Each structure stands twice: as C-alpha cells, then as structure tokens.
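Chemist: Give me the fold of what follows.
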Amino acid sequence: MSIKPTPVARPQRVCYNGGQHQLLLREERMTYATERLFWNNPYLIEFEAQVMGRITHEGKPAVILDRTCFYPTSGGQPHDTGTLSGARVIDVLELDGDIVHILDTMPVEEHVTGEVDWPRRQDHMQQHAGQHLLSACFDRLLGAATLSFHMGVQECTIDLDLAALNDEQAAQVEEYANRVVMSDTGITTRQYRPEEVALLDLRKPPVVEGLVRVVSIGDIDHSPCGGTHPSSSGQIGPIHIDHWERHQNGVRVAFLCGLRAVRDHVAQSRICHALAAQASVGVSDLPEAFQRLSAATEELRHQVRSLQEERVALLSASLLSEAEPIGTGRLVSRVLENAEPGEMRALAQRLVEQPGMVALLAVGGPAVQFCLARAKDVAVNMNAILALAKQYGARGGGPPHFVQGGGLQASMLQNLFQDARKLLQQSLSVETRGDAQG
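Modeler: Model prediction:
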C-alpha cells in the first residue's frame, strides 16, 4: 500500500549573524520557463499543468509543462518518475531552463494531471539530505571537503579530499551525523542575492551566478543546492557509512540513509544470525568463530596438498614403470580417475622430468581436460598433438613442451590417444634427442 504524504507548510527562514532576512520580492526570485513546484514544496506529488510544448527526445515522446512537480536529473540526484495523465514518466531532464518530461506515450490532453512516485521521491530526499549532513560532518570533524556526490540505486557515494580514513574516524562521523538526525533539526531552503551569499558560511561555493538557492540544516550546514530535501533532519532517518576505499588522490565513502539503511541493517542482521546459528555461537562471537574456521580450513588445505604431493609421487613412479617405448622415447597415456586438473598438471610436470618422456594425461568428465607434455630432450612440438585434439572439438594452447586443453568429449579421447601415438611414432623414429625446441 502506498502512502501519500500531505503537504507540509512551515516558515522558510534562515538566520545568520543574529539577523533574519526578509523573503525576496517575487520579481527577484529565480525564474525559469517551467515553474518548479518541488522547490516550494517537495512533499507535493499531485499537480495540474498546461502542456507548453511537445517534442521527440531520442526517439521518445516528451512534453514541456508550464509547471511541474517532477525533479530533473541534476546535482547528483536522479530524476523523479510517475505519471502524466496516464502516460508513464520515464525520464526528466533540464534543457535551457525548461524541464522536459520523457514519456512512454504522448498524452492527447492540453491540460494534464501529474503524480510523482512518492517512494522514489522520499528515498532521494533522504539520500540527498543525508549527503549534505554527512559531508558537513566530515568537514567539521576531519576538515575533509566533499569533491563529488553520486546517488546510486543501491548506495550513495561521496568523494572526499582526504588522504586516508580509519574505522575510528568513520564511526565518529557517523555518530555525529545520527545525533543531528535524532535532534530533528529543521531543514530550510531560501534564495539569496549575491551580496547575501557572501555573508553566508557556505560549505562550498555556488556554481551559478545571480540568485542562489541554499539548503540549510540548522546552523550545521549551508550549501547551494537545487535538489529536494525533507523539512527536518529526523526525516532523513538513520545514516550508515557502509565502506570506503582509496579513489584517485582521496577517499570514496559509500553510505546509506533512511529506508535504505534500515533495509540493509535488516538484511545484514538476518545473515549474521543465520551464520551464528550454523556455527552454534552468538552473533558477537562470529569473528572468533570465523578465525577458528579459517585456521582449520588452512590446516586442511595444507594436509590435502601434502597428500596430493604424495599421491603424485606414487602415481608417477607407477606410471613410469608402465611407460611404453615409442621410437626413441617413452610414452605415458592415462585417463586419471578421481583427480583434479591441478594434480594432472603436477603429475605431467613430474613425469617429463625424466629424459625421453612424453605424457598424455586427462581427467574425466562430460568435457575432458587434458595435458600434453614432453621432456626437454624430446624433439616434438606438443601443439601438433593439440591440433589433432582440435579436430575432435577440443580447445587449448601452451608452449611447445607443455600444452593444456579442454572441451574434448570423453568418447573422443581414445581416438586422440591413437592419433597421438601415430604422430609420436613417426616423429621420434626420425628425430634424435637434444635438438628439441622450447
């Protein structure tokens, strides 16, 4: 069930230096071809408007209205979605002061009714205001300026002018931001003349000339911004710094706000409790249990490697004793049962340490993997045998002395071995050892 918010009416005032500024006269306010209703009331999601223009944008129908509640993509905040008289609004962008609504179908009416998707709008309001607050906290506590902001579908990121960030610093910033959230500090917007902007303690300089729209979170942050924001910090909801990484010459911080943070917490909590139940420990004991499991796993890996090495040594000795003479060399050809490809490669390498040895090994399965190897003194290019394998649908490659491949059907393996024997018999009956290449 969707919940539609009611418009929130409250004074839009910002105080600084002990003074209170009067509202700008109407003719002094920022004006555009399309009236931006979302600036006056971001909670307004239903409206009526006149169609001022109909265009085609990148092959899709689009309209320009005299007024709109739909926010266009700008300032790191994605566009709103919703409907216009039954047509689905799939994109919103700004072109020369006009707001262009990209639709799935063109409405026939000249007077249209619009409805903004509230869950998406609310999410964007929470993320954008949360970014303002988080950036202000990084600036206040660490002196780290925000260089850029990106609002993604899953998470948001800010790029900080900061050499490094540690766990303790991130926790301090996160707690500071959430204390401001819990204080339910008012968030206000106002337009300022250039001479007034110079008196404000802005966190970042404006990028527009003339009147500047400033979003203020109490006396904590004042930032030029054209986005949509809630009317108080409490409506941002919880703020969670998820992770961070080095990015170019600074730090990129990923964070979640509002319902995103709540849903992430619920998902992570379920995962932790499921793992704890599987490990028969409490959630707080999971790190220690994981360390024990990692240590035990590494010990098992060490034991497996030792057993594999022993198995390779025993199997190598057995296969060498069964090697068949072929021309001036000896040949081992075998399909290995219950062996991993890594064991096969290790066995081939061990076999061809012996002079005059050629090894044709494979591990079974629906699609066979194979290894074709020869000793350094054997003058045969193993890619010649690979060419035979490719005739049966195999693929692979490698240097002349050691070729690996796969994709060969098991039913074709014996045919390959027979063809390889013929090729080796011809090559080794006329070639001599010591002039091998590779």
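Chemist: Could you use CA atoms for every contact and neighbour count after this?
Modeler: Will do.
Chemist: For Gly227, give its distance to Ala145.
Modeler: Counting by Cα to Cα, to the nearest Å, the gap from Gly227 to Ala145 is 19 Å.
Chemist: Settle it for me: which of the two has more neighbours?
Modeler: Gly227 (24 against 19; other Cα atoms under 10 Å).
Chemist: Would you mind measuring from Phe370 to Ser316?
Modeler: Phe370 is 16 Å from Ser316, where distance means Cα to Cα.
Chemist: These two: who's more crowded?
Modeler: Neighbour totals were compared for Phe370 and Ser316, and Phe370 leads with 28 against 20 (other Cα under 10 Å).
Chemist: Let me know whether that one touches Gln409 as I believe.
Modeler: No: applying Cα atoms under 8 Å, one finds Phe370 not in contact with Gln409, separated by 11.0 Å.
Chemist: which residues touch the lengthiest strand in the chain?
Modeler: Counting by DSSP state E, the longest strand found in the chain is strand 46-57. Strand 46-57 has contacts (Cα atoms under 8 Å, 6 or more residues apart in numbering) with 61-69, 102, 109-116.
Chemist: go again using 7 Å as the cut-off
Modeler: Applying Cα atoms under 7 Å, 6 or more residues apart in numbering, the contact partners of strand 46-57 are 61-69, 110-116.
Chemist: Second input sequence below; structure requested for side-by-side comparison:
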Amino acid sequence: MQGDEAFCLLDWPRRLDHMQQHSGQHLLSAVFQEAYGYRTESFHLGEDYCSIDISTAVLGEDERFQVEARVNQVIFSNLPVLTYTLRPEEQDKVPLRKIPNLPGDLRIVEIKGLDYSPCSGTHVTSTCQIGLLKIIKCEKYKGMTRVYFLCGDRALRDYGRKQAICGDLGSLLSVGETELRERFTLELERRRQLEQNVAELKRELMGLRAQGIVTQEKSPFFVDLPDTSIEEAQMLARSILELTRATVVINLGERLVLAHNLPTNLHLGQLVKERAQPLGGKGGGNASSAQVYFADPAQLGEFLDLLQAMPLEGN
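Modeler: Below you'll find the predicted structure:
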C-alpha cells in the first residue's frame, strides 16, 4: 500500500554464487553448441551442483576436455557480459542461441560476440567474474548426456576438498599425489588376491567341517553356526551334499539355511512357506534350497523343533 516501507537485505554471497553458476552455464552451453552443435535442452541450478542436458547420447573425453579448456579460456579473456532489451522488430538481427516462442520484448544476456540468449536471470558483468568452470561428471540421460559442473567459489571449494582427500590418501599410503593411482591399483589387486586366498581357506575349512559332520552324524544334519555369514553357511551345506545324500539345516542364530540333494519330493521352499511363515518367519526358496529369517528367537526355536520332528528325507 502507498506509504508502506519494506526493508530488504540482499544475500550477496548467495546472489554471487547464482550469478557465477548461471553465467557459467550460458558460456558452457554456448561452447558446446559452437564446437560440436550440441544444444542444451535443460539446466539445473542446485545447492551443491549444476547440470545441463545436451543433445548427444555420447560425449567423448576429448570433447569434454576441449570444451572445458575453451570455456576457461573465455573466462580468463574477461569478455563483457551485457544485458539489454530487444523489441520484436530487432530480434531477427541478433543470432539468438535459442529462439523463445514469446511475444513482446526480450531481455538478452550477451557474452560479448560469443553468445546471445534470452534470459531474465542474474548474471555477472564480465566472464572473469565466473572465476573458473570445472566439469565434474558426465552421464547418459534419456538419450542425452547430463553434464555436471561447478563454477567460481563452488569449484574452488571442490578443488580444496579433493586436494585434502588426495593429501590424506598420500599420507596413508606414503606416496605423492602423482603416484596415488598406481599405488591404489596395486592395493586393490593385493586386496583382491587376499580375498581369493581367504575364500579358498574358507572352502577348505568348510570341507573339513563337512567331513567331520558326515562322519559323526547322520542325515538330516542340524548344524549350529552362530556369527557365521550366509555365504559360509551355504558353502558348508554344499560341502556336505558333495559328500553324501542328505538334508542340511544350518542355524545362524536368526536365520536358517536349508538344503538337500535327495531324489524325493521334498520341497524346501514350500516347506518354509507353509510352516515357517505362519510362525513369523520371512523367506523362501526352491525345491533343493531355502532360507528363513526370524526376528523372534522363540519362533525360530519352534520352527526348528517342528523340523526335527518331520521326516526330512522325503518320500
């Protein structure tokens, strides 16, 4: 109402951030179109990153790096970023990157001599105020390529975070940053080899345990293996069934692993569905193997008692 006053305070750091990202997007889109003819179909300015979707399903690494280099070259060239209004009769005289279907005057944001785009957003007044632009990731998206990027202070903060991570990793591995990739690859290979060795030892251990079980007991085999993984339990069940025809029930504490190799009509998946689920068990399986989980130990015990009373050798 007339006579009222309002006090407005501009959040300048946020405004500058948006100006850097938005002007950076105009420049990035212009260079993609100028260099390769890739149009920008959409733009997202988020709190943590920005992205554009460009009209190509495949973006080569060389294209990505050449575009980024060209964008930063323009940034360092300190080109003016101009804003002005064009009347309808003037709009045909300007090579607009995208022609909007809008009546009346258009507000134009021009990166001097390089890009002309209708836009009502906030922008820097020269390309050097963008600071720098870094493409951080590219991915396929709905037949296009989504390009993620950071400008200005966002790019500097991202660089600082990544430099700190590289420095910490270098200290942990006692190598310089330039040697990190090679050392990390070696450590991954070493870990893969260790995992293979551990898996082989586990197979041997389960094989020995299976021999002891088969020698001392008879089918069906009920085995308690608390604090053991499902993979190890399945490994033990396979080892037992390689030695003899049997039914195996392995109790992991909250979960049961069941398996058999008998030439009968015993269907373990159906057994779990019909007998375990009414007791609160969650699981399933096929004719020769199944799993079931119980949140309540008493319910698991009840199902175990039921199994021990059943003819698990089938008919």
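Chemist: Now the TM-score, please.
Modeler: For this chain pair, the superposition-based TM-score is 0.90 by TM-score structural alignment, normalised by the length of the second structure; 314 aligned residues with a Cα RMSD of 2.4 Å.
Chemist: After the longest strand of the first structure, which helix or strand is next? Please name it.
Modeler: Proceeding C-terminally, strand 46-57 of the first structure gives way to strand 60-65 as the next helix or strand, assigned by DSSP states H and E.
Chemist: Where in the second structure does the helix or strand just after that next one align, residue-wise?
Modeler: Following strand 60-65 of the first structure in sequence order, the next helix or strand is strand 67-68 (DSSP H and E). Aligned by TM-score structural alignment, strand 67-68 of the first structure falls on no residue of the second structure.
Chemist: From the contact counts, what lies against strand 67-68 of the first structure?
Modeler: Here strand 67-68 of the first structure touches strand 35-36, going by 3 or more Cα pairs under 7 Å, 6 or more residues apart in numbering; DSSP states H and E.
Chemist: Distance from the next helix or strand after the strand it packs on to the middle of the chain?
Modeler: Next in sequence after strand 35-36 of the first structure, counting helices and strands by DSSP H and E, comes helix 37-40. Put simply, helix 37-40 of the first structure sits 33 Å off its chain's centre (Cα atoms, centre = their mean, to the nearest Å).
Chemist: What of stretch 47-65 of the second structure?
Modeler: 17 Å.
Chemist: List the buried residues of it.
Modeler: Within stretch 47-65 of the second structure, the residues that count as buried by 16 or more other Cα atoms under 10 Å are 50-56, 59.
Chemist: Which residue in the first structure aligns with Ala210 of the second structure?
Modeler: Ala210 of the second structure maps onto Ser316 in the first structure, by TM-score structural alignment.
Chemist: Just the element for that match, please.
Modeler: Element membership for Ser316 of the first structure (DSSP H and E) is helix 286-321.
Chemist: returning to what we had before: distance to Gly131 of the second structure added to the buried residues of stretch 47-65 of the second structure, as CSV?
Modeler: Output for these, formatted as CSV (distance: Cα to Cα, whole Å):
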residue, distance to Gly131 of the second structure
Cys50, 15
Ser51, 18
Ile52, 19
Asp53, 23
Ile54, 23
Ser55, 26
Thr56, 27
Leu59, 25
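Chemist: Among those, which are located in strands?
Modeler: 50-54.
Chemist: wait, which of those is closest to Gln163 of the second structure?
Modeler: Cys50 (21.0 Å; Cα to Cα).
Chemist: is it true that that closest one touches Phe149?
Modeler: Yes: using Cα atoms under 7 Å, Cys50 of the second structure is in contact with Phe149, at 5.5 Å.
Chemist: Would you state the strands of the stretch 201-350 of the first structure in chain order?
Modeler: 212-217, 221-224, 239-247, 250-257, 324-326, 329-336 (DSSP state E, counting those that start in this stretch).
Chemist: can you tell me which residues contact the nearest residue to Leu413 of the first structure once chain neighbours are set aside?
Modeler: Among residues not flanking Leu413 of the first structure along the chain, Val368 sits closest, at 8.0 Å (Cα to Cα, 6 or more residues apart in numbering). Applying Cα under 7 Å, 6+ apart, one finds that Val368 of the first structure lies in contact with 362, 406-410.
Chemist: Thanks a lot, catch you later.
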